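K.L.:
Below are the sequence and a predicted model; questions follow.
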Amino acid sequence: MKMKVCVIGAGIAGLCSAKTAIQNGMEVVVYEQANEVGGTWVYTDDIGVNEFGIDVHSSMYKGLHTNLPKEIMGYPDFPIPDQEKSYIPASDILKFLNLYADHFNVKEHIKFLHHVIRVRPKANQWEVIVKDLKNDKVNTEFFDFVMVCNGHYHTPVIPNYENKDKYKGKQIHSHDYRFPDPFKGETVLVIGAGPSGMDLANEISLLAKKVVVSHHLPEQPKSKFRNNVIQKPDVLRMTENGVDFIDGTHDDFSIIFYCTGYKYCFPFLSMDCGVRVEDNFVQPLYKHCININNPTMAFIGLPFYVCASQMMDLQARFVCKFFSGQKELPSKKEMLEDTEKEMNERWSRGYKKRQAHMMGAEQINYYNTLSEKAEIENLKPVITKIHNESSQRFIDDLTNFRKEVFRIIDDETFIKIK
């Protein structure tokens, strides 16, 4: 009998997980609560909850162009079709994901408009309770394996500042941002200078009267903003009309715009699944993906500051090598020891819990580990090199970095055309 695999989500992670499991001879069912593939790349005007009373998943906004070049946003075995530009519209990524799903016949395994309510271990299997949204029915299915691919850009993190409830202006999280029009003529405080904070501060400054970016980066980004954008340190407290900053200054704002990231959130997992999340540290996981307490469950796509689709494909191949029985996992004791050793090394370098799955410039080490342990093909070194280069350019020249064009020469080499 074929092993049954439940894949939760049909975004970038879910599609390559399903495709890899199918190629490994498994019976695959993908549950997707939207009516199409793409996950966070699906745009909707809706915010809050949708027509079925479920929280809107996507954080996509109108006019978004990728902040990474397309040359590293495809899958290892299925690149994004060539075109003149490297930085492309979000709609092109969605077209690509549909192309991928069609090419590998993944869509026939997807149950659209199916919302996963609960996953729990039961009699050496996984009981998965799912709501068929279209027909308003609840079904229960059993699987041998579960691959959690629900993404991590859907549940906002909003800081709890002193006097937050006394502030009289508008408060918005980037999850609910769709277009810049509501910021026209406003004085805006953008909290956070990660990729979304930088990008959105630049975008809304076209219409806003004034934009202040509050952050705690050790060095100010070299990127030049428009003249109506200034940078300030962290917020100390909020007031009725604005905020006090930690440097002792005060400013008034009509809108506070939180670009403060997202929580890893798995509301469908029961307590006895054996995984807990503490300040975005999902634990205990072997190699950031396999549930050590119940190793027939895996999480695809947790690491960040990575070549996302490339890494997710590598993780899926890593996981399926063990799920399919081609390789045997280390013992629970060995996996716990391996994970503890890695995390202690991270803590010793000053990593916080919320950075437990952050890779960044050292991502190549993670890819090497996955490929070596599972004896699978690694990612091409050129992919990581382009990622590191483009990420730095984003920080250094927010206005112009998307004009650059990358071309891959071979597995190690790329060129850049300005």
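P.N.:
Sure thing, it's come through. Residues are numbered from 1 along each chain as shown.
K.L.:
contacts, neighbours, all on C-alpha from now
P.N.:
OK.
K.L.:
What are the boundaries of the helices in the stretch 101-250 of the chain?
P.N.:
Remark: helices assigned in the stretch 101-250 of the chain by DSSP state H, counting those that start in this stretch are 195-204.
K.L.:
Okay, one more to line up with it:
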Amino acid sequence: MFQVQYISSHWRRISIFPVNMFNPWLALLLASSSAAAQQIPLSFQATNSEWTVFHHPIKSVAVIGAGPAGLQAAAKLIEHNFTVRLFDRAPSPGGNWFYTDETPVREPYPDKPFDEKPYIPENLPATHYYEDGEEGLSLEDRWKEHWQPRPVWDSLHTNSPAVITELPDVPYSADKPWVLSNHDIQRHVRAYASFHNLNANDYPTNSRHAPVTSYSTRVEELLKIESTQTWRLTLRKLERLSETNRIKAQWWTEDFDAVVIATGPYVSPHVPDIAGLLEWSKVKDGDQYSVYHSQSYRRPERYQNKTILVVGSSVSASEISRDIAPYASNIIASIRPHEDLHPFKLRSLLRFPSVTAFVPEIDHFEPLAAQDKGIKDGAIHLINGSVLRGIDEVILATGYIHSNIFLPNFTSDGQPANLHWTGHYIPDPTLAYTNVRPWTIGKYQSYAFAKVWEGTAHLPTQKQMREDYDNGKYHFRGLFASAPAEALFRQYVAWLNNESLINGGRFVEPWPLEKREVFVYYSDVEWIKGYTSLANFTDFEVLPSREWNSDKAAWEAMVYEDLQW
């Protein structure tokens, strides 16, 4: 079970090869040894050329995003005695699971330029008091534009069971159903935040320190200061002043040794580039727009006796269609053909209500005679030559784009590049991303951030990380790992415990066997029978896999909402 490898003449590395990481005796051994491992002196150290060496000790860390991933990262870093600041543009924790009846400001038609920069006063710190109507914005829209209410509707439930949608330290009750409502998850995430003193208005246990959290705070810019090799965040916080009917805006900067990006994959709504859509997007029926993105959907009652066109075939499209089916007269779904369906996409297609009429992609929207009488008399031309008429409303369930323009390594299509499998940014590992499923692998990745930055775990040299990345080894695309999650579990467990044996620190345990069994049953019933095959849980060699393969399936049960609508 244990093997000693001599990597060089300078030191030795003890590697744990997970022959069977679901072996309960191994888990017991690792757990019982954790206290002893913390006492191992830092005597087995390699020369600096064998791993990444930081410019100076990492003491302060900013965490951007207070969803399930960011909260875990902040909690673990605090536990490891880092000075932490947690920022989120929303007024409370929860990330995408922070439900509110507020709807976001109207999405732009077309999408905003990827590199559009926000306004930052020339001299900081700065304060400004916004009046209603200033710069053509109401106070309500200014507030919503700042914090961006999340695209979660009232009846939304998970497409993953409770056992893989759970944060540590605050388990669900034993009688909780395996399919959770968004309200259950919101309470769960807030409970985790409160347990770790990270909720709104919480102060650290040591009152001499500044608050850890800063909600209603948006990161406007992130810069690396070369002279000090630190990160500078330019921040903007809004506060509603009800007594004077104004909004107070404050801009300032804070410097940190390291930064965790935990903003998630869904930042801005995507509007497809379809001829005529821009003109149709301006049309209203009364005081409501007739064409809008699914981010604004909240409840089904407004669709009573209407004919609705849903554009898209992912989670939002199918679940919103199910929600409005008891009210709408007709539901039509415009979808693209897919040759090789990911199981999550297939599941979404299968979950459209039986009354749905499927039609091909839209070719163009015919110009309307007026913009104040709705779209019912308009014509929507499809790519097969047919025409739709009599549509009351169009819901664009067309996905989201990654528009965190303050980040240094986002490509033009909104994807982060140059990430090591641990989530560290290869050109500068003082920047890290929460790029795994937070409910399951998040606790391992958060621990990895803490261990690397405190010096009880080491990354390969940047040259080696770059070579591995260029060769496709442990190369994860997008903000969620595309490798089979079980292999990634084992990779984290083996690596973290290996580093703790050498450098000190607690061991981690593999994912509990009983949770795996519940998940297997759930995936058989709710997704596709046989979806979770034995190979997914035992074949360690599938880790570098970069594409979906039905035989070696990725099982990151997440809200699969990409742009392939």
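P.N.:
Yep, that arrived. Just so you know, these numbers come straight off a predicted model, no measurement behind them.
K.L.:
what's the TM between chain one and chain two?
P.N.:
The TM-score (TM-score structural alignment, normalised by the length of structure 1) is 0.81; 383 aligned residues with a CA RMSD of 3.1 Å.
K.L.:
the strands in the stretch 351-500 of structure 2, which residues?
P.N.:
357-359, 362-365, 380-382, 387-388, 393-396, 400-401, 431-433 (DSSP state E, counting those that start in this stretch).
K.L.:
Mean neighbour count and distance to residue 187 of structure 2 for the ones you listed - can I get that in TSV?
P.N.:
Converted to TSV, the strands of the stretch 351-500 of structure 2 look like this (neighbours: other CA atoms under 10 Å; distance: least, CA to CA, whole Å):
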stretch	mean neighbour count	distance to residue 187 of structure 2
strand 357-359	15	37
strand 362-365	19	40
strand 380-382	18	42
strand 387-388	16	43
strand 393-396	22	29
strand 400-401	20	25
strand 431-433	24	25
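K.L.:
So which of those is nearest residue 449 of structure 2?
P.N.:
strand 431-433 (7.6 Å; CA to CA).
K.L.:
that older thread, dump the strands of the stretch 351-500 of structure 2 to JSON lines, plus distance to residue 64 of structure 2.
P.N.:
Converted to JSON lines, these look like this (distance: least, CA to CA, whole Å):
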{"stretch": "strand 357-359", "distance to residue 64 of structure 2": "40"}
{"stretch": "strand 362-365", "distance to residue 64 of structure 2": "38"}
{"stretch": "strand 380-382", "distance to residue 64 of structure 2": "42"}
{"stretch": "strand 387-388", "distance to residue 64 of structure 2": "44"}
{"stretch": "strand 393-396", "distance to residue 64 of structure 2": "29"}
{"stretch": "strand 400-401", "distance to residue 64 of structure 2": "18"}
{"stretch": "strand 431-433", "distance to residue 64 of structure 2": "10"}
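K.L.:
Of all these, which one is nearest residue 37 of structure 2?
P.N.:
strand 431-433 (26.2 Å).
K.L.:
What helices and strands are in contact with that closest one?
P.N.:
strand 258-261 (3 or more CA pairs under 8 Å, 6 or more residues apart in numbering; DSSP states H and E).
K.L.:
Buried residues, the strand it packs on. List them.
P.N.:
Residues 258, 259, 260, 261 are the ones in strand 258-261 of structure 2 that count as buried (16 or more other CA atoms under 10 Å).
K.L.:
what's the answer for stretch 110-128 of structure 1, then?
P.N.:
Those would be 110-121, 126-128, for stretch 110-128 of structure 1 by 16+ other CA under 10 Å.
K.L.:
Pull the residues that contact it.
P.N.:
By CA atoms under 8 Å, 6 or more residues apart in numbering, the residues outside stretch 110-128 of structure 1 that reach it are 8, 10, 29-36, 129-134, 140-146, 267-270, 272-273.
K.L.:
Show me just the buried residues among the residues you listed.
P.N.:
Buried among those (16+ other CA under 10 Å): 8, 10, 29-34, 36, 129-133, 142-146, 269, 273.
K.L.:
what's the neighbour count on the aligned residue in structure 2 for residue 366 of structure 1?
P.N.:
By TM-score structural alignment, residue 366 of structure 1 lines up with residue 488 in structure 2. Residues near residue 488 of structure 2, counting by other CA atoms under 10 Å, number 22.
K.L.:
thought residue 329 of structure 1 was touching residue 323?
P.N.:
No. Contact criterion CA atoms under 8 Å: residue 329 of structure 1 and residue 323 do not qualify, at 9.1 Å.
K.L.:
More neighbours: which of these two?
P.N.:
Ranked by neighbour count (other CA under 10 Å), residue 329 of structure 1 and residue 323 place residue 323 first, with 24 against 19.
K.L.:
can you pull the contacts of the residue lying closest to the more buried one once chain neighbours are set aside?
P.N.:
Nearest residue to residue 323 of structure 1, sequence neighbours excluded (CA to CA, 6 or more residues apart in numbering): residue 296, at 6.9 Å. Shown in contact with residue 296 of structure 1 (CA under 8 Å, 6+ apart): 144, 145, 146, 290, 323.
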